[in-house]
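**Student:** Predicted coordinates and the sequence they were generated for:
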Amino acid sequence: MTLIEVIVLALIQGITEFLPISSSGHLILPSALFGWTNQGLAFDVAVHLGSLLAVMIYFRQEIIRMLVAWSGSVVGGGQSQDSRLAWWVILATIPAVIAGFAGKAFIETYARSALVIGITTILFGLLLWYADVKARQHKGLYELTWKSALFVGLAQALALIPGTSRSGITMTAGLMMGLDRESAARFSFLLSIPTILGAGLLLTLDLLESADPVDWQAMFYGALFSFFAAYACIKLFLAWIGRIGMLPFVIYRLILGAVLLAFVFL
């Protein structure tokens, strides 16, 4: 990989990991437009690490409060808003773990095509628009119930289908459960921490079993640019989403899906 390829792909991964616009749909474009080769396992590990560090640093205060409260609840110290939120994150992570082990091989074999990604990018974009327009959006993050958290977790499992967008489908589900836009986004970002960590660990295990050489320079710059892109994305998204709504991202998804389908049929 050239340095330009590393920077472009790291920025794409860092930005699209947290915006509701589908990272897989974007990562197909460089290879389709410029003929770039697959970036490899080592680079995937690096950009996942960068994204994970970004979200953990941004939410560091919330994470510390949740960990302390959750630990207290485990040893019989009673429940609090933060301990319940930690339990809901754990609960919402379980469906994706189960679906990942059950469907990973099938999806990697049959669903990683431009046709599938183009269709899902459009369909789940329209679902995001529907949820943003029709949902009541009257609940804050701490008003989330275990049933709502589980619903978001079940929705997250759908993100195994390329083009769905993990952040997009979890925000859609959060809105459907009555969360306001910022709360739906915050829960989606908190939920991304165990999800990205698990995906990164699986990629690391695959990397350790691989005989491919590791480009340490590409890994370093991939993690670095992914970190800065992801951190800026989280900060700006949370600052703006209450005012701009989801429509700009829906329109963008429709355009992206149409471009991908054009590559397939034209």
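**Tutor:** That came through, no problem.
**Student:** For the rest of this, base every contact and every neighbour count on C-alpha atoms.
**Tutor:** Fine.
**Student:** where exactly do the helices run in the protein?
**Tutor:** Taking DSSP state H, the helices of the chain run over residues 3-16, 23-34, 41-58, 60-74, 81-110, 114-134, 146-157, 166-176, 181-209, 216-244, 247-265.
**Student:** For G140, find the nearest of those helices.
**Tutor:** Across the helices of the chain, G140 has its closest neighbour in helix 181-209 (5.7 Å, C-alpha to C-alpha).
**Student:** Could you tell me how far stretch 91-100 lies from the centre of the chain?
**Tutor:** Stretch 91-100 has its C-alpha centroid displaced from the chain centroid by 14 Å (C-alpha atoms, centre = their mean, to the nearest Å).
**Student:** contact partners of that stretch?
**Tutor:** Residues from elsewhere that reach stretch 91-100 (C-alpha atoms under 8 Å, 6 or more residues apart in numbering): 146, 149-154, 156-158, 160, 191, 194-195.
**Student:** Second structure for comparison follows:
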Amino acid sequence: MTWFESFILGAVQGLTEFLPISSSAHLRLAAVAAGWPDPGAAFTAVAQIGTEIAVLIYFRKDIGRIVTAWWRSLSDPAVRRTLDARMGWLVIVGTLPIGVLGLLFKDHIEGPFRDLRLIATSLIVLGIVLGVADRMASRAAQRAQKGGRHRAVRQPKELEDLTVRDGILYGFCQALALIPGMSRSGSTITGGLFLGYNRAAAARYSFLLAIPAVLASGAYELTAIGEEGSHVDWGPTILATLVSGLIGYAVISWFMRFISHRSFLPFVIYRILLGSVVLVLVWMGVLDPLAGNDVG
């Protein structure tokens, strides 16, 4: 991998990680479009450390409170009832599904899951499901606005309403991101909307939930960078990680403002169009579904 390739792929990672459009799919497709080798699951995982550092910085106050409360809850039962302490425990519980499934399906993630046909199908399917969930959330918000705080009108959930059951369900939604094209933020936000949370709450918890999973995955894949037979070296990988972090911070800041008053419809349309184009190009023989990737 050249320095130029790593810069472009780092920019792609930063631009797409927090949007519900799948950064791993875009890294794969960007490499195919440019005629470059597939950057691979290891490069993707390590580059995501950069965008996760952006999350740590952006949510630093929230994370500081959560970590402090969680640590205190280990010895003080009274603290365990606070929202921040519960958030700490729920993030841990919600991380278990992707951790277990990631290890079980490691070979598939690095091989067959990177087939362009699967990626395109994932883009389309989750795009449709996200559209349905977003429409339900919009109607619920409208009903709540018209009904005020009347008891007969169910209000969209906030993070304060997060339960163990919801945290676990969020975790299984996040695990879908092991398939390129599903999107970590897209799948968890979609799950949150179906569970009745408002857009901002669903996105906020999605980003917090991703922290341990992404950092652990990146650390796990560090040994694969620069190993014999790999076309990815340390220098370009570090550059991509830095670039992704800088751009990712700007994107997450914009995205949190965007969803406070806008729907996910633009992302739904984009996912369906992109997935459809990729499938058509594969069907026409313009794209090799395994281009740049030796999946056997």
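**Tutor:** Right, received. Where do you want to start? What you see is a predicted model, and the numbers here were worked out from it, not measured in a lab.
**Student:** Buried ones only from the contacts of stretch 91-100 of the first structure, please, as a PyMOL command.
**Tutor:** Command for PyMOL that selects the buried part of those, burial taken from 16 or more other C-alpha atoms under 10 Å:
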select buried, resi 146+149+150+151+152+153+154+156+157+158+160+191+195
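**Student:** possible to save the contacts of stretch 91-100 of the first structure as JSON lines with distance to M66 of the first structure?
**Tutor:** Below are these laid out as JSON lines (distance: C-alpha to C-alpha, whole Å):
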{"residue": "W146", "distance to M66 of the first structure": "16"}
{"residue": "A149", "distance to M66 of the first structure": "16"}
{"residue": "L150", "distance to M66 of the first structure": "18"}
{"residue": "F151", "distance to M66 of the first structure": "21"}
{"residue": "V152", "distance to M66 of the first structure": "19"}
{"residue": "G153", "distance to M66 of the first structure": "18"}
{"residue": "L154", "distance to M66 of the first structure": "22"}
{"residue": "Q156", "distance to M66 of the first structure": "21"}
{"residue": "A157", "distance to M66 of the first structure": "23"}
{"residue": "L158", "distance to M66 of the first structure": "26"}
{"residue": "L160", "distance to M66 of the first structure": "27"}
{"residue": "L191", "distance to M66 of the first structure": "13"}
{"residue": "P194", "distance to M66 of the first structure": "14"}
{"residue": "T195", "distance to M66 of the first structure": "17"}
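**Student:** The contacts of stretch 91-100 of the first structure: which two are farthest apart?
**Tutor:** W146 and L160 (22.4 Å).
**Student:** burial of the counterpart of F267 of the second structure in the first structure, as a residue count?
**Tutor:** Under the alignment defined by TM-score structural alignment, F267 of the second structure corresponds to F249 in the first structure. Neighbour count of F249 of the first structure, defined by other C-alpha atoms under 10 Å: 18.
**Student:** How about A211 of the first structure?
**Tutor:** 8.
**Student:** just the helices of the first structure: most buried one?
**Tutor:** helix 166-176 (a mean of 29; mean count of other C-alpha atoms under 10 Å).
**Student:** Average offset of that helix relative to the second structure?
**Tutor:** Its aligned residues in the second structure lie a mean 0.6 Å from helix 166-176 of the first structure after superposition (mean C-alpha distance after the TM-score superposition for the first structure).
**Student:** quick check: that helix aligns to which part of the second structure?
**Tutor:** Under TM-score structural alignment, the match for helix 166-176 of the first structure is residues 184-194.
**Student:** which residue in the second structure lines up with L150 of the first structure?
**Tutor:** Match for L150 of the first structure (TM-score structural alignment): I168.
**Student:** And the residue nearest to that match when sequence neighbours are not counted, how far from T68 of the second structure?
**Tutor:** Closest residue to I168 of the second structure apart from its sequence neighbours, by C-alpha to C-alpha, 6 or more residues apart in numbering: G94 at 4.9 Å. Distance of G94 of the second structure to T68 of the second structure, computed by C-alpha to C-alpha, to the nearest Å: 19 Å.
**Student:** before we move on, what about G245 of the second structure?
**Tutor:** From G245 of the second structure to T68 of the second structure the distance is 25 Å (C-alpha to C-alpha).
**Student:** again, but for F113 of the second structure
**Tutor:** 38 Å.
**Student:** next one: Y170 of the second structure
**Tutor:** Y170 of the second structure is 23 Å from T68 of the second structure, by C-alpha to C-alpha.
**Student:** tell me the contacts of G186 of the second structure?
**Tutor:** So G186 of the second structure contacts 19-22, 126, 130 (C-alpha under 8 Å, 6+ apart).
**Student:** Stretch 227-239 of the first structure against the second structure, how far on average?
**Tutor:** Mean for stretch 227-239 of the first structure is 0.8 Å (mean C-alpha distance after the TM-score superposition for the first structure).
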